[in-house]
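K.L.:
Here is my input; please provide its structure:
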Amino acid sequence: MSRIALWVSRGVTRVTETALGPYQSAIVRIGFAGTWLLFLLRELPHRHELYGPDGPWSWELAHQLVASNHAFTILMWSDSRVWFEIVYGLAVLSSALLLVGWRTRTMSVLFMIGVLSLQNRSIFMGDGGDNVIHLMAIYLVFTRCGQVWSLDERRARRARAALARGECPEPDRTGPFLWVALGAVLALATGAGRIPLSWDIVFWTLWAVQGLWWYAGRRAPQGEPRILLDVIANLVHNAALLVIMVEACLIYSTAGWYKIQGSRWQDGTAVYYPLHLDYFSPWPALSDLMASNGLMVLLVTYGTVLVQVAFPFTLLNRRAKNVLLALMMTEHAVIAVVLGLPFFSLAMIAADAVFLPTSFLRRLGAEAGRLRDRLAPGQDRRTLPQPRGEQPPAPRADEPTHAGSTA
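P.N.:
Reported below is the predicted structural model:
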């Protein structure tokens, strides 16, 4: 009994003192921000038909639907083209800044607003990949996804290096400015009655917590209020990371079990049919080559079902999990090329990345760092050592230092 109590005590200590999976949360952030950014840039010439005033789903129809299902979208604030361009530009900018990890706490909220606003404006334009991005954009708000591989991390390391040299870090003026500016925008939107009450509470809570975090970190960096906030942030981060993992498992398990019930999946011919659809044949010769091989069609059909159904059960075995994870990512890469669904595949690969082992992600980051050094050899990084181990040294990159950082 005492051993069980000891395990429970260690588990509670771990989830409260540490934001787990810093590399996994970072790769998920990069994956989904990059996927959404690439999609918005590719559809830039067609944005008005997809989500804007020239789309088949008119602003009036969208307004009626939003009024009935209470979905959140700031595109319903106005039907002008200027407002649409502002929102679309905000979505592009927030995706790019979240990708590089600049003010990740603020950008994750703006990223979520951009995703929900565009997708809820024209709900019939999406596919399975859009649904995954929709959910993950909400979950990312509650993660500390800027601990590694971000400009926030670099700023925090530079502040620590300055302290180590006995210098005073430069005060952060950008963070307080963002906090005040976004608070003013939120106040105007609330006063005009533009935001539903439930979302209004969410946004004001996030804004107030960020201000409280800055105040506690500036007044008493090692005090009990800051320690309490840090524990709560770790708990929220770890819970959100767990939800992301469970969501990925549910996607695969439900997809696999539904496939089992289909007769075409049972007889091993299901993959044959989409290969002959013009809409899913960007490379007709490649599709015909795959469809002409009956054994390949059979193996891919049964293999897809097997991998999707088995994956949640392999999480208890690291080696089996890594093998199936590689197979699933390879399958999505093939889908991107053969069926012409690059953004669906990228979204699923980004969701799968939460299960990648830390050792692999660290090696990936080291390779990316060496590539960066070759591309920019003139920069001196001797005072900016990379974090070692599972957890970067405190203070974390997405936390304000004593010099002040609010966003």
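K.L.:
C-alpha only now, for contacts and for neighbours.
P.N.:
OK.
K.L.:
What ranges does the stretch 51-200 of the chain have for its helices?
P.N.:
59-69, 81-100, 104-121, 128-140, 151-164, 174-191, 197-219 (DSSP state H, counting those that start in this stretch).
K.L.:
Buried residues, stretch 206-215. List them.
P.N.:
By 16 or more other Cα atoms under 10 Å, the buried positions in stretch 206-215 come out as 206, 207, 210, 211, 212, 213, 214, 215.
K.L.:
Distance to residue 131 for the residues you listed - can I get that in CSV?
P.N.:
Converted to CSV, the buried residues of stretch 206-215 look like this (distance: Cα to Cα, whole Å):
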residue, distance to residue 131
206, 24
207, 26
210, 28
211, 32
212, 33
213, 32
214, 34
215, 37
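K.L.:
For residue 282, state which of the residues you listed is nearest.
P.N.:
residue 206 (43.8 Å; Cα to Cα).
K.L.:
who are the neighbours in contact with residue 24?
P.N.:
Residues counted as contacts of residue 24 (Cα atoms under 8 Å, 6 or more residues apart in numbering) are 353, 354, 355, 356, 358, 361.
K.L.:
Another sequence for comparison is provided below:
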Amino acid sequence: MTVRDLRQAGQGDVLGVVERLLAFFRRMTLQPLALYSAASIRIGLGLLYATYLLREYPYNDQLWGPGSPWSPALADRWLENYHWPDLVNFIYSTLITDSPVYFQAFYGLSIIVALLYAAGWHTRAIGIVHTFCVMAFFTRSWQLTDGGDMAIMLLTFYAAFMASGRRWSLDARRHRKRMEAAQGKPVPEYRFFAGRGAETEELRRRFVVLMHNGAMGVFAAQVMMIYCSAALVKVMGLKWQEGTALYYILQVSWLQPFPALNNWMTGPGHLVPLAVIAYLTVFSQLLFPLAVFNRTVKYCWLLVMLGTHIGIIVTMGVFQFSAIMIIGDLVFLPDSFWRRSAWYVKVLRTPRGKQPVPPPLPDPALPEDAKTVPTQKGQPHSARATSGHG
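P.N.:
Reported below is the predicted structural model:
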């Protein structure tokens, strides 16, 4: 092989990598990923926070209101010490008030916003308002926060940038009715952009898809980071290295929703199974970022994590953190999983002797009207991407 042949071979490899990167970035602006998972995350976040506020309603004044030990004066002094920008201070000081009427009105409004967000009513706007409400509560009395509160605040912020209203929402239902009324005519997703030109609509559409895919990626990275950091902290602990950590955790009196169950699990003969579960917990969290990239292994891994979180809820009563992590794990489920699951449900509900519904088609690489179509001169062009609602 000559030097010229080697150089040409290297140029071919570089061009191949560049083409693959360009195809990847093009796909990120044309095909929104995991829309059903985004919708399930939206529903989970809204219902979880509404349940949280309803559960703490009898004590809301002592936790976040004017009657809290962390008084509005102390909260103001805490904010002044950090010298944050005015916008940050405005967001963090929303609940710093001496008015019980204002506090109770904001509390009730936050519950309504969380339920509307779960229902998918004007998802884009309500998602921003919902994020604002979540941050206002979790920064009002920072002594009450724990890992679950911080995870809810971060994942809710990322979810506000997703196109989570395209499936299982009132927005999707309204858009479907508008398309049926139009009888096949093109229907704009947002009336604000109606009549502003095809280029403006196409630019907006691609920007929404890119923002959605980017938010899904950051959301997934945050979940993986939480698992990895938790595993690394456990690895540094001597009791986790010895396998006795769960034995001591289950004996903490204020972490026992069912004391009889904890006493049985820490009884004679159960130390070895607890050690195995402890090691399994550490390795499942540590290897989680690697497992979710395998299409076959990730489903088994997600089942292990689901069992772990359910076990934490039952044995230690840490509901909020486990619930938000179960919701966060949904980001790794593709649309094909939800379609196949819906098909299995329909098959089970089909009476005997009747023809079951056909299985769903596999997900296309790109939407049909967004695929590259060669022209007569050999120059490719892209049609408009499929419409959706954010």
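K.L.:
Superposed, what's their TM-score?
P.N.:
Superposed pair, TM-score by TM-score structural alignment, normalised by the length of structure 2: 0.81. Supporting alignment: 341 aligned residues with a Cα RMSD of 2.7 Å.
K.L.:
related to what we said a few turns ago, out of the contacts of residue 24 of structure 1, who's nearest residue 388 of structure 1?
P.N.:
Nearest to residue 388 of structure 1 among those is residue 358, at 11.3 Å by Cα to Cα.
K.L.:
could you measure the counterpart of residue 102 of structure 2 in structure 1 against residue 184 of structure 1, distance?
P.N.:
Matched by TM-score structural alignment, residue 102 of structure 2 corresponds to residue 83 in structure 1. Distance of residue 83 of structure 1 to residue 184 of structure 1, computed by Cα to Cα, to the nearest Å: 18 Å.
K.L.:
which of the two has more neighbours?
P.N.:
Legend: neighbour count by other Cα atoms under 10 Å for residue 83 of structure 1 and residue 184, higher for residue 83 (16 against 12).
K.L.:
what's the closest non-adjacent residue to the more buried one?
P.N.:
Nearest residue to residue 83 of structure 1, sequence neighbours excluded (Cα to Cα, 6 or more residues apart in numbering): residue 75, at 7.4 Å.
K.L.:
Surely the one you found is in contact with residue 121?
P.N.:
Yes: using Cα atoms under 8 Å, residue 75 of structure 1 makes contact with residue 121 at a distance of 6.7 Å.
K.L.:
Now tabulate the helices of the stretch 51-200 of structure 1 in CSV and tack on distance to residue 35 of structure 1.
P.N.:
Converted to CSV, the helices of the stretch 51-200 of structure 1 look like this (distance: least, Cα to Cα, whole Å):
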stretch, distance to residue 35 of structure 1
helix 59-69, 25
helix 81-100, 9
helix 104-121, 12
helix 128-140, 9
helix 151-164, 19
helix 174-191, 25
helix 197-219, 25
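K.L.:
how about the ones you listed, which one is nearest residue 325 of structure 1?
P.N.:
That would be helix 128-140 among the helices of the stretch 51-200 of structure 1, by Cα to Cα, at 17.5 Å.
K.L.:
what about residue 280 of structure 2, distance to residue 343 of structure 2?
P.N.:
According to Cα to Cα, residue 280 of structure 2 stands 33 Å off from residue 343 of structure 2.
K.L.:
Settle it for me: which of the two has more neighbours?
P.N.:
Comparing residue 280 of structure 2 with residue 343 by neighbour count (other Cα under 10 Å), the higher total belongs to residue 343, at 17 against 14.
K.L.:
what about that one, helix or strand, and which?
P.N.:
Assigned by DSSP states H and E, residue 343 of structure 2 belongs to helix 335-349.
K.L.:
Just tell me what residue 163 of structure 2 corresponds to in structure 1.
P.N.:
The alignment partner of residue 163 of structure 2 in structure 1, by TM-score structural alignment, is residue 144.
K.L.:
Let me know whether that match touches residue 398 as I believe.
P.N.:
Yes: when contacts are counted by Cα under 8 Å, residue 144 of structure 1 is listed as touching residue 398 (6.5 Å).
K.L.:
what about these two, which has more around it?
P.N.:
Ranked by neighbour count (other Cα under 10 Å), residue 144 of structure 1 and residue 398 place residue 144 first, with 29 against 26.
K.L.:
residue contacts, the more buried one?
P.N.:
Residues in contact with residue 144 of structure 1 (Cα under 8 Å, 6+ apart) are 19, 22, 25, 105, 233, 237, 398.
K.L.:
and the last one, what does it touch?
P.N.:
Translated: residue 398 of structure 1. Counting by Cα under 8 Å, 6+ apart, residue 398 of structure 1 touches 103, 104, 105, 144, 145, 146, 147, 152, 153.
K.L.:
Quick one: closest of the helices of the stretch 51-200 of structure 1 to residue 46 of structure 1.
P.N.:
helix 81-100 (11.8 Å).
K.L.:
So which residues make contact with that closest one?
P.N.:
29-31, 33-34, 36-37, 40-41, 52-53, 74-75, 103-104, 107-108, 110-111, 113-115, 118, 149-151.
K.L.:
Relative to structure 2, what is the average displacement of the longest helix seen in structure 1?
P.N.:
Using DSSP state H, we find that the single longest helix of structure 1 is helix 224-260. Helix 224-260 of structure 1, aligned to structure 2 and superposed, deviates on average by 1.0 Å (mean Cα distance after the TM-score superposition for structure 1).
K.L.:
Quick check: buried residues in that helix?
P.N.:
Within helix 224-260 of structure 1, the residues scored as buried using 16+ other Cα under 10 Å are 225-227, 229-231, 233-241, 244-245, 247-249, 251-253, 256, 259-260.
K.L.:
Residue 381 of structure 2: which element?
P.N.:
Using DSSP H and E, residue 381 of structure 2 sits in strand 380-382.
K.L.:
neighbours around the counterpart of residue 237 of structure 2 in structure 1, how many?
P.N.:
The alignment partner of residue 237 of structure 2 in structure 1, by TM-score structural alignment, is residue 262. Close neighbours of residue 262 of structure 1, defined as other Cα under 10 Å, add up to 11.
K.L.:
quick revisit: run through the neighbouring helices and strands of the longest helix of structure 1.
P.N.:
If you count contacts as 3 or more Cα pairs under 8 Å, 6 or more residues apart in numbering; DSSP states H and E, helix 224-260 of structure 1 packs onto helix 2-17, helix 128-140, helix 197-219, helix 294-310, helix 342-352.
K.L.:
okay, the angle between it and helix 342-352?
P.N.:
Orientation check (axes from the mean of the first three to the mean of the last three Cα atoms, to 10 degrees): helix 224-260 of structure 1 against helix 342-352 gives 120 degrees.
K.L.:
average gap between the helix or strand following helix 224-260 of structure 1 and structure 2?
P.N.:
Scanning forward in sequence from helix 224-260 of structure 1 by DSSP H and E, the next helix or strand is helix 263-266. Helix 263-266 of structure 1 differs from its equivalent in structure 2 by a mean of 0.3 Å after superposition (mean Cα distance after the TM-score superposition for structure 1).
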